[in-house]
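1. dropping a prediction and its sequence here:
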Amino acid sequence: MYDPTNGGKPPSRLEQLGYQQQLARRLKMWEVVGLAMADVSPTMAVLFLTAGVFLVGGTFAIGANLILAVIVVLIALCLAELASMYPIAGGMYSLVRQVLPAPFSWATTFNYLIQGIVIPASIALGIVGFLKDLFPALTAPAPVIAVVLLALAVAIALTKVEVGAWATAIMVVVELIVLAIITAAALSHPRQSLADITFNPTMLSDGQLVSVGAVVMLATLAPAFNVINGYDAALGFAEEIKGGERALPRAVIISAIMACVLIVIPLVAAVVAAPDLKAFFTAPAPVVYSVEQSLGSNARVIVDVGAVIALFNAMLSLLMYFGRVAYTTGRDQLWPKTVNRSLSRLNRFHSPAAGILILAVPAAVLVFTSALDFLIIFAGAVIAAVYFCIGLAALMSRISQARETRPYRMPLWPLPPLVVIAFTGLALAMQEVKYLVAEGVLVLIALACWLGSKRWSGAPESAHEPQLDAESA
């Protein structure tokens, strides 16, 4: 609990919310932005995550990502205002918990934490393919190599937060160099008209290029939603950033804008450089096809190196980020007492070790299963559901918590939350039925745990009552 005799210093916003400062404030804003950029992984987003968007919407992928860039900035504005009020390491889980009723909080928690298991597992397996392409002599089974890579990322994540921040920063710089090479190579060999592919988008249908209609454009928005994502990772370091609730909103907004720029520009360049749109659309990774056409035989090495670094960087950042979310759920007394006690402890490096391991262990198991492909695509529905709740929280916060202190106030309110709610609702509606069913099952499990928590946990129902610190958990 917060002790008002704090050496004469005024209480921080975190302490006003009933939390103790346990994580050490060691990170500068640029380090937090670097961690968020590692989570965004612009190299992977451009080279591989865009493939599904091109498959569905053809060259409207450009328009879809431009629209998405606007939505991302609006989401960032919502996150920035809420984070300035609630600078807690739980990220979007904490923001929803402080504003919306408990059922929304629990649904957000489960949607949020499942990403911290599924995505690192998929990333670890993804790295193996590129490593084997670089080093053909590497013949060990893919799941075994994936677990070794996951363990290496965990080892870094368990050390001081500065170590992880510097490691990710170095790898982000390498990523940016790779992206710059790709973009420069593409722009040096333009083969398509930028105006034509942007304002008269085409797609491949029955082997022929046809114009993209309105229905297809709407369908393209759902897969595009997964491309510019991860900038919210800045929130996970809310209790470790120097400057607290005043620096955090800037970190979130800068991360979102950088993500948009670093993904959209290379994406556009790759489409402009495509010598044959039919071959471009049918390629397993369309952007890689353009790079190979521009750079020739050297492209493979550049792509492989960029992909390995980008993927490992994203895995490390994700484990650090979601480990802190898990730590916060334990500190908030969500689970049975034994679980809460373990999750809310920090190791000697002031790292939430149990929070990281509770995600990494099931992720390691998951690499040996056959359900991973389904879960990766399902992650898109999960992301949309979380952002939908953020839009609701940003809207309701101004209505139900009008008197709360807001170190940062989003411009254009209520437009940002209303657009976010509408867009994420549309993205959810465009998901396939099986993924919506899976989302419904996940929500039901979350609600069942919420009901169970009334018995196993002594946590207060109100988000505004003081939370127990780790020592009293």
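-> Arrived safely.

2. can we go C-alpha only for contacts and neighbour counts from here?
-> OK.

3. show me how far stretch 95-111 is from its chain's centre.
-> For stretch 95-111, the separation from the chain centroid amounts to 17 Å (computed by C-alpha atoms, centre = their mean, to the nearest Å).

4. show residues contacting it.
-> Here stretch 95-111 makes contact (C-alpha atoms under 8 Å, 6 or more residues apart in numbering) with 82-83, 86, 92-93, 382-383, 385-386, 389-390, 392-393, 396-397, 442-443, 446-447, 449-450, 461, 463-464.

5. got the end-to-end distance for that stretch?
-> Using C-alpha to C-alpha, to the nearest Å, the span of stretch 95-111 from its first residue to its last is 14 Å.

6. buried residues in it?
-> Applying a neighbour-count criterion of 16 or more other C-alpha atoms under 10 Å, one finds 95-100, 102-111 buried in stretch 95-111.

7. picking that back up, just the buried ones from the contacts of stretch 95-111?
-> Looks like the contacts of stretch 95-111 have 82-83, 86, 92-93, 382-383, 385-386, 389-390, 392-393, 397, 442-443, 446-447, 449-450, 463 buried, using 16+ other C-alpha under 10 Å.

8. host element of the nearest residue to A64 once chain neighbours are set aside?
-> Setting aside the residues directly before and after it, A64 is nearest to L221 in space (C-alpha to C-alpha, 6 or more residues apart in numbering), at 5.8 Å. The secondary structure element spanning L221 is helix 214-224 (assigned by DSSP states H and E).

9. tell me the helix or strand right after that helix.
-> helix 244-273.

10. if we can go back for a sec, restricted to helices, list the buried ones among the contacts of stretch 95-111.
-> Taking DSSP state H, the ones among the buried ones among the contacts of stretch 95-111 that sit in helices are 82-83, 92-93, 382-383, 385-386, 389-390, 392-393, 397, 442-443, 446-447, 449-450.

11. give the buried residues for the helix or strand where L176 lies.
-> According to DSSP H and E, L176 maps onto helix 161-187. By neighbour count, with 16+ other C-alpha under 10 Å as the criterion, the buried positions of helix 161-187 are 161-162, 164-165, 167-169, 171-172, 174-176, 178-187.

12. what packs against that helix?
-> Contacts of helix 161-187 with other secondary structure elements, assessed using 3 or more C-alpha pairs under 8 Å, 6 or more residues apart in numbering; DSSP states H and E, are made with helix 29-40, helix 42-44, helix 142-157, helix 244-273, helix 286-295, helix 299-331.

13. take this one as well and set it beside the first:
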Amino acid sequence: MATLRRRLKFVGTLLITLSAISPASSVFIIAPGAIGTAGSGAFWSFLLAGIVGLFMAFVYAELASAYPLAGGEYAIIARVLGRLPGFVALGLMLVTQLLIISVIALGVGTYLSVLVPGLPGQPVAAVVCLAAATVAVFDIRLNAWVTGVFLAIELLALGVVSWLGLAHPARPFTELLAHPVTGNGSVPASVGVIAVAMAVAIFAYNGYGSAVYFGEETRDAPRGIARAILWALGITVLAELIPVTAVLLGSPDLGSLFGAGNMMSYFLTARGGGALDTAVSLAVALAIINAVLAIVLISARMVFSTARDAAWPARVNRGLSRIHPRFGTPWIATILTGAASAIPCFLPPTVLLVVTGTSIVVVYAGLCLAAIVGRRNGSTAHAAYRMPWFPVAPVLALAALGYVLWQNALDTAIGRPSLLVTVGIGVVAAAYYLGVLRRRGSWTLRGPTD
């Protein structure tokens, strides 16, 4: 059986995981959506989302400690909740992971256009996907250092944003705490809009659980992966909450910030000038490229795991499970991942958002159920990490995820269609498992110790 090589230490796993989250991309691309909804109440949205993230990190850490496998979420759910739920999770993650690479890559052209106006975004995104797959074929330790260098650049950019706002605040911090506003800067932000924006903030923090995909390449994985997940969440919350707070404190006029077409560009130009805005935009472009590389690394390992588990025809399984003799990486799975993510770059962005919108929420709910069931049936009893205050974390996380799904159901533009697409993907995955894999008895869950 093909096996991956344990070449990563804790720091390497953490660097790749943080790069997949890409705090700079979240602050510059996702956070403005929360600010546009809740205004300065976005501070509370990001703070509360950090608490929900902590609950989910506890869930991820315990489950990943029990099953540090390259298959990630589907491999865990299948072993705890059963094969049918596991294969449905596989279908959702397979589609979501590949399309998320395309969604992120499409942001490269936007920020590189400060140097090359009129740069065609879709071809650039496709090239970035293919280039990232090429680099991802090389040794995992090399990729850890490459992502680490790029990560340092994006954290530096976030440090600049934080300094500009916190060193020269235009309003007191108590105003954010007690009197959040939205609209033109004078309308009080309600609890409802803060809660709606919290769903956006939860998505901005997403990715800390990606460390599990490197469980078969990390030394002392049961402990190392759990630590990487918890550290990744902590660093992410600080790296995003602080600059978001700085922008809300330091913007000369909140009404102008809320109404700006590019909120972060408005803030940087107002506080640091156009040259600084250009420099930070280039750093964000590098952060996006880095995120594409990291997510290709993650997705390729999931594709490799599906082949090792014999999810596809025999010839396909043999190809996708091959390990490069020199670099020790799943090279065919990696190349296929890059090619498969380059094609959707030419689809309308709205289509990509609809397909990827709610799948991860459903998978998160599956993990919460797995954490509860795993304690009851003993399937996670061997975990090296045990979450505190059980079952508080999975229960509260389930409540928050249920609220997010309810809000999506009310949104007729993207949320509701996304839910329908998620159901459709789940039905197709279930039909394939029941009609093909279970009938043949060919889906065999494998790991490095099997």
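-> Ah, there it is. Remember, it's a predicted structure, so these values are computed and weren't measured experimentally.

14. related to what we said a few turns ago, roughly how far out does the helix holding L176 of the first structure sit from the chain middle?
-> Computed by C-alpha atoms, centre = their mean, the chain-centroid distance of helix 161-187 of the first structure equals 17 Å.

15. one more: stretch 102-112 of the second structure?
-> Relative to its parent chain, stretch 102-112 of the second structure has a centroid offset of 16 Å by C-alpha atoms, centre = their mean.

16. what is the corresponding segment of the first structure for that stretch?
-> When stretch 102-112 of the second structure is aligned against the first structure using TM-score structural alignment, it corresponds to residues 121-131.

17. that stretch: average distance to aligned residues in the second structure?
-> By mean C-alpha distance after the TM-score superposition for the first structure, the fitted stretch 121-131 of the first structure averages 1.7 Å away from its aligned residues in the second structure.

18. let me know the helix or strand that I71 of the first structure is in.
-> helix 60-85.

19. check the fit of that helix onto the second structure and give the mean distance.
-> In the superposition with the second structure, the average deviation recorded for helix 60-85 of the first structure is 1.0 Å (mean C-alpha distance after the TM-score superposition for the first structure).

20. trace V264 of the first structure over to the second structure, please.
-> Under the alignment (TM-score structural alignment), V264 of the first structure maps onto L241.

21. what is the burial count for the nearest residue to that match once chain neighbours are set aside?
-> Closest residue to L241 of the second structure apart from its sequence neighbours, by C-alpha to C-alpha, 6+ apart: F46 at 6.2 Å. F46 of the second structure is surrounded by 29 other residues when neighbours are defined as other C-alpha atoms under 10 Å.

22. L405 of the second structure too?
-> The tally of other residues near L405 of the second structure (other C-alpha under 10 Å) stands at 18.

23. separation between the match of V264 of the first structure and V247 of the second structure?
-> Counting by C-alpha to C-alpha, the gap from L241 of the second structure to V247 of the second structure is 10 Å.

24. map G53 of the second structure across to the first structure for me.
-> With TM-score structural alignment as the matching criterion, the partner of G53 of the second structure in the first structure is V72.

25. same check, this time on T37 of the second structure
-> When the first structure is aligned by TM-score structural alignment, the residue opposite T37 of the second structure is V56.

26. and the closest residue to F28 of the second structure other than its chain neighbours, what does it touch?
-> Taking C-alpha to C-alpha, 6+ apart, and ignoring the residues beside it in sequence, F28 of the second structure has M264 as its nearest neighbour in space, at 6.3 Å. Remark: with contacts taken as C-alpha under 8 Å, 6+ apart, M264 of the second structure is in contact with 28, 32, 247.

27. swap in A394 of the first structure?
-> A394 of the first structure touches 78-79, 81-82, 417, counting by C-alpha under 8 Å, 6+ apart.

28. which of those residues still touch in the second structure?
-> Conservation of the contacts of A394 of the first structure in the second structure, assessed by both residues aligned by TM-score structural alignment, their matches' C-alpha atoms under 8 Å: retained contacts are 78, 81-82, 417.

29. would you confirm that the match of V264 of the first structure contacts L48?
-> No: with contact defined as C-alpha atoms under 8 Å, L241 of the second structure does not count as touching L48 (10.5 Å).

30. neighbour count winner among those two?
-> Taking L241 of the second structure and L48 together and counting by other C-alpha under 10 Å, L241 has the greater number of neighbours (25 against 18).

31. run through the residues that contact the more buried one.
-> For L241 of the second structure, the contacting residues are 43, 46-47, by C-alpha under 8 Å, 6+ apart.

32. ok, and T337 of the second structure, which helix or strand is that part of?
-> Assigned by DSSP H and E, T337 of the second structure belongs to helix 331-342.

33. next, the buried residues of the helix or strand following that helix.
-> On the C-terminal side of helix 331-342 of the second structure, the closest following helix or strand by DSSP H and E is helix 349-356. Within helix 349-356 of the second structure, the residues that count as buried by 16+ other C-alpha under 10 Å are 352-356.

34. residue in the second structure matching R191 of the first structure?
-> In the second structure, the position corresponding to R191 of the first structure is occupied by A170, as judged by TM-score structural alignment.

35. okay, and that match sits in which element?
-> Per DSSP H and E, there is no helix or strand for A170 of the second structure.

36. so who does it touch?
-> Contacts of A170 of the second structure were listed using C-alpha under 8 Å, 6+ apart, and they are 249-252.

37. ok, P42 of the first structure next?
-> Shown in contact with P42 of the first structure (C-alpha under 8 Å, 6+ apart): 175, 259, 262-263, 310.

38. quick one: the counterpart of it in the second structure from G50 of the second structure, how far?
-> With TM-score structural alignment as the criterion, the equivalent of P42 of the first structure in the second structure is P23. P23 of the second structure is 13 Å from G50 of the second structure, where distance means C-alpha to C-alpha.

39. cool, P313 of the second structure as well?
-> 42 Å.

40. what do you get for P391 of the second structure?
-> The span separating P391 of the second structure from G50 of the second structure equals 18 Å under the rule C-alpha to C-alpha.

41. the two - which one has more neighbours?
-> Applying other C-alpha under 10 Å to P391 of the second structure and G50 shows that G50 carries more neighbours, namely 24 against 15.

42. still on that earlier bit, nearest to I229 of the second structure, of the buried residues of helix 349-356 of the second structure?
-> Within the buried residues of helix 349-356 of the second structure, distances to I229 of the second structure taken as C-alpha to C-alpha reach their minimum at T356, with 22.5 Å.
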